[in-house]
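>>> give me a model of this one.
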Amino acid sequence: MAVFNFGSINIDHVYSVPHFVQPGETLSSKDYQSILGGKGANQSVALAKAENDVFHVGAIGSSDAAFITQMKSAGVNCAHIREMSDVASGHAIIQVTPDAENSIILFGGANQTLSHDHIATALATAKQGDWVLLQNETNAIADIIDKAHELGLNIAFNPAPMTESVKSLPLQKLSLLVVNEIEAEQLTGFNDIEKMKQALLAAYPSTNFVVTLGKQGAWYINQETSAFCEAFKVKAVDTTAAGDTFIGFFLAAFQRQESAEEALRYASAASALAVTKAGAAPSIPSAKEVHDFLISQK
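Sure thing, here's the model as predicted:
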C-alpha cells in the first residue's frame, strides 16, 4: 500500500537563540541553518525512512527545486510535486532554545496553490487500499478528503497547525485522526484526557484516533479498543520534527497491520531519536536506527 501525502514543503530558517525573542527585543542568534521542512515534507520523509511507499503531492517555488532532490534521496516519490515560477516557496522562521523548545512563524506560499486538477491527477494513480495523508498547512483540504472518500481510499489527517476551520471539515470521513493534547482540547473543549477520548469517539464513531501527549506518551483509541505507550527518555536537542516523525512511522506500521501497541512503540522510538538531532527532515531516523534503538531498550 502507498500513501499519497498532500502536504507542505517549507524551507526552514532555523535560528539557535538563548530564549524566544520578546516584543521590541533584538536578539542575536548563535547559529543559523536553512533546511528542508514543512509538516508535509517531514511526514513524507518519515514514511519513506520507515520503508513505506509515499508519493508527495505539493508545490514549491522553482528557485528552491533543489530541496526536492533531498526528498528524493530519502526515498520519497516526487512525481506529483509542481514547481511554481510565480509563487514563493512556503517557509518557516524557527527559533530553537537551549532546552530544545521551538517557536515557529509560517508563510504558506506555494503550499496554498493546490488545484482541482493537481488533486485529481495525483489521486488517479491511487489503488484500492492506499492512504491519503493530510496536514493543515495546505489549501483544499475538504476537497481532498471528499475526493479520497469518493474513491474509497483510507484517509489520515493531522490538523496542525490547528485552526477553527478544522471543525467544519468532513472529519467523519477520516480513517485516522492524529492530534496532540492541545489540538484534542481545541476539538473537544475538554482538557482531561479521558473526556477528550470519549468526546472524540462520540463525535466521530467510525474514526481511529491517536492522541500524542509529548513526554507523557501517546494513546490509540477506537470504539473497540485502546492502547497506550509511554514516551522514551532521551536528551532532547530539537523537537521541531518530533510529531511528524511519529506520524510517519505510526502510519507505516499501521498500514502493515501491526498491533496498536507495536505501532505506537515504533512511532515513539522514532520520535525519540528525532529529538536528539537538530533540524526537521534531517533529524528523522532510518528504520534500522529505530529497530536498533528498540532492541537497546529491551
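>>> only C-alpha atoms for contact and neighbour calcs from this point on.
Fine.
>>> what's in contact with the helix or strand where His91 lies?
Element membership of His91, judged by DSSP states H and E, is strand 90-96. Applying Cα atoms under 8 Å, 6 or more residues apart in numbering, the contact partners of strand 90-96 are 8-17, 19-20, 38, 60-61, 102-111, 238.
>>> could you flag which of these are buried?
Among the contacts of strand 90-96, those scoring as buried are 8-17, 19-20, 38, 60-61, 102, 106-111, 238 (criterion: 16 or more other Cα atoms under 10 Å).
>>> quick one, helices of this protein?
Secondary structure of the chain, counting by DSSP state H: helices at 39-49, 66-73, 116-123, 141-150, 181-188, 193-203, 242-255, 260-274, 287-296.
>>> what sits against the residue most central in space within the chain?
In the chain, the residue lying closest to the centroid (Cα atoms, centre = their mean) is Asp244, at 3.5 Å. Residues near Asp244 by Cα under 8 Å, 6+ apart: 39, 42-43, 46.
>>> nearest to Asn222, of the residues you listed?
Gln43 (22.9 Å; Cα to Cα).
>>> mind checking how far that closest one is from Ala281?
8 Å (Cα to Cα, to the nearest Å).
>>> of those two, who's got more company?
For the pair Gln43 and Ala281, the greater number of neighbours falls to Gln43 (31 against 28), based on other Cα atoms under 10 Å.
>>> that one contacts Gly248, doesn't it?
Yes: with contact defined as Cα atoms under 8 Å, Gln43 reaches Gly248; the gap is 5.0 Å.
>>> re the thing from before, got a markdown table for the helices of the chain, with distance to Ile93 too?
Conversion of the helices of the chain to a markdown table gives the following (distance: least, Cα to Cα, whole Å):
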| stretch | distance to Ile93 |
| --- | --- |
| helix 39-49 | 14 |
| helix 66-73 | 17 |
| helix 116-123 | 28 |
| helix 141-150 | 24 |
| helix 181-188 | 22 |
| helix 193-203 | 31 |
| helix 242-255 | 17 |
| helix 260-274 | 20 |
| helix 287-296 | 29 |
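>>> compare with the first, here's sequence two:
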Amino acid sequence: MAIYNLGSINADWFYKVPHFPADGETLAAESCTGGLGGKGANQSVAVARAGGNVHHIGAVGGEGGWTLERLKSMGVDVSRVAIEGAGSTGHALIFLTPDGENRIVIHAGTNRMIAEADVSAALERAGPGDMLILQNETNCTVFAAKSARARGMRVVYSAAPFDVGAVREMLPHVDLLAVNEIEAAQVAEALGVALTALPVRELLVTQGARGATWFDLKTGETLAVPAPKVASVDTTGAGDTFAGYFCAARDRGLPVAECLELAVGASALKVTRAGTSEAIPTLAETRAFLEEIGG
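Now for the predicted structure:
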C-alpha cells in the first residue's frame, strides 16, 4: 500500500553550544551546519528508509528546491509538493549541547501556506488501506484527515508541537495517535480523561531512552519495547524516525511487536548520529544494529 504524509519541510541550522543560553546571555556557538529537516520531511525519509512507499504533500518556497532534491535522493516522492513563490521555505534553529540534548526554534514559512486544492489533488489516487500521516507543523491537517477518512484511509497523527486546539480538532478523525510521554500527559489533561480513555483506536507513546509503548484502546491490549542503551550524540529527529519506521512496518502488515522493535532500534541508532533526515538509518542498518545488540 502507499503512505501519504502531509508534513513540514524545513532547512535546519545546527548550532553546537557548550550549554543552553541563560536569560540575557550571549553565547558563541562552537560550530554551525545546515541540512534538511522538519517533522514531516524527517518522517517521510524514515518511511522511505524503512522500505515504505511514501508520497510527501507540502510546500516550499522558490529557494527551497534543494530540499526536494534531497528528499528525492532519499527515496521520497515529492511530485505532490507545491512551490509557493509568495513565501520562504520553513526553517529551524537547533541548539545542541555536548550530551546530545536540543532546543529548537521553528519558523513555519510555506509549511503554513498549503492549499486545500493541492491536498485534494495529492490524495486523488489514495484509497482504502493507504495511510495518511499528519503533524502539527502545517495547515490543512483537519481537511486532510477528513478527506483521508472519506477515502477509507488510516490516519496517523503526531500531536507535535503540542497545541491543545489542534488536538481537539484532530482526534475525531484519527486512527492512531503518536506522542511522546510529555505530550501524552498534555493530551489527557487537555481532554480531562485518562490516557487509556482517549477517543482513538490506537495510541503510541515514545519514552526516550526507556523505549515505547503501544495501546489498543478498544481491546485494552498493550505492548512495550525497551530501548537499546546507546551513547547519544544528537536526539533531533529521533521521534520522527520512530514514527516513520512504525508506520512503514505497519503498512507492510508486520506484527505490532516487530513494528515497535524496528522503530525503537532505528530511533536508538539515529541518536548516535549528528543531523536529522540525513542521519536516519536504513532498514538494513537497523536490522544489523538489532542483531548486533541482540547477539
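>>> related to what we said a few turns ago, which bit of structure 2 covers the strand holding His91 of structure 1?
Counting by TM-score structural alignment, strand 90-96 of structure 1 pairs with residues 90-96 of structure 2.
>>> repeat that for stretch 280-296 of structure 1.
Under the criterion TM-score structural alignment, stretch 280-296 of structure 1 matches residues 276-292.
>>> contact partners for the aligned partner of Glu261 of structure 2 in structure 1?
Under the alignment (TM-score structural alignment), Glu261 of structure 2 maps onto Arg265 of structure 1. Counting by Cα under 8 Å, 6+ apart, Arg265 of structure 1 touches Cys229.
>>> could you measure from Arg265 of structure 1 over to Gln128 of structure 1?
Arg265 of structure 1 sits at a distance of 28 Å from Gln128 of structure 1 (criterion: Cα to Cα).
>>> burial of the spatially closest residue to Thr236 of structure 2 that is not a sequence neighbour, as a residue count?
Leaving aside its sequence neighbours, Thr236 of structure 2 sits nearest to Thr276 (Cα to Cα, 6 or more residues apart in numbering; 6.0 Å). Residues near Thr276 of structure 2, counting by other Cα under 10 Å, number 27.
>>> again with Phe209 of structure 1
24.
>>> distance of the alignment partner in structure 2 of it relative to Ala159 of structure 2?
Under the alignment (TM-score structural alignment), Phe209 of structure 1 pairs with Leu203 of structure 2. Separation of Leu203 of structure 2 from Ala159 of structure 2 (Cα to Cα): 11 Å.
>>> check Val187 of structure 2 too.
Separation of Val187 of structure 2 from Ala159 of structure 2 (Cα to Cα) stands at 9 Å.
>>> what touches both of the two?
Listed as contacting both Val187 of structure 2 and Ala159 by Cα under 8 Å, 6+ apart are Val167.
>>> Ala126 of structure 1: what's it in contact with?
Neighbouring residues of Ala126 of structure 1 by Cα under 8 Å, 6+ apart: 2, 4.
>>> no no, Asp238 of structure 1
The contact partners of Asp238 of structure 1, by Cα under 8 Å, 6+ apart, come to 96, 100-102, 274-279.
>>> kindly report the same for Ile155 of structure 1.
131-134, 145, 148-149, 173-176.
>>> most neighbours, which of those?
Neighbour counts for the contacts of Ile155 of structure 1 (other Cα under 10 Å) peak at Leu133, which has 29 neighbours.
>>> how far away is that residue from Asn111 of structure 1?
Distance, Leu133 of structure 1 to Asn111 of structure 1, using Cα to Cα: 15 Å.
>>> re earlier: any of the contacts of Asp238 of structure 1 buried? List them.
Here, 16+ other Cα under 10 Å leaves 96, 100, 102, 274-279 buried among these.
>>> so which of those residues are in strands?
Using DSSP state E, 96, 102 are the members of the buried ones among the contacts of Asp238 of structure 1 that sit in strands.
>>> and the closest residue to Ala59 of structure 2 other than its chain neighbours, what does it touch?
Ranked by Cα to Cα, 6+ apart and with sequence neighbours excluded, the top spatial neighbour of Ala59 of structure 2 is Ala82, at 4.6 Å. The contact partners of Ala82 of structure 2, by Cα under 8 Å, 6+ apart, come to 57-60, 114, 118.
>>> then Lys30 of structure 1?
Residues in contact with Lys30 of structure 1 (Cα under 8 Å, 6+ apart) are 15-17.
>>> pick out whichever of those residues sits closest to Lys298 of structure 1.
Closest approach to Lys298 of structure 1 among these (Cα to Cα): Ser16, at 34.5 Å.
>>> from what I see, that closest one and Asp31 are in contact.
Yes: here Ser16 of structure 1 reaches Asp31: they are 5.1 Å apart, a contact under Cα under 8 Å.
>>> how close does Ala227 of structure 2 sit to Gly61 of structure 2?
According to Cα to Cα, Ala227 of structure 2 and Gly61 of structure 2 sit 38 Å apart.
>>> next, count neighbours for whichever residue in structure 2 pairs up with Ala252 of structure 1.
Matched to structure 2 by TM-score structural alignment, Ala252 of structure 1 sits across from Ala248. Ala248 of structure 2: 29 surrounding residues under other Cα under 10 Å.
>>> give the contact list for Ala248 of structure 2.
Residues near Ala248 of structure 2 by Cα under 8 Å, 6+ apart: 3, 47-48, 50-52.
>>> hmm, 6 Å instead?
Counting by Cα atoms under 6 Å, 6 or more residues apart in numbering, Ala248 of structure 2 touches 47, 52.
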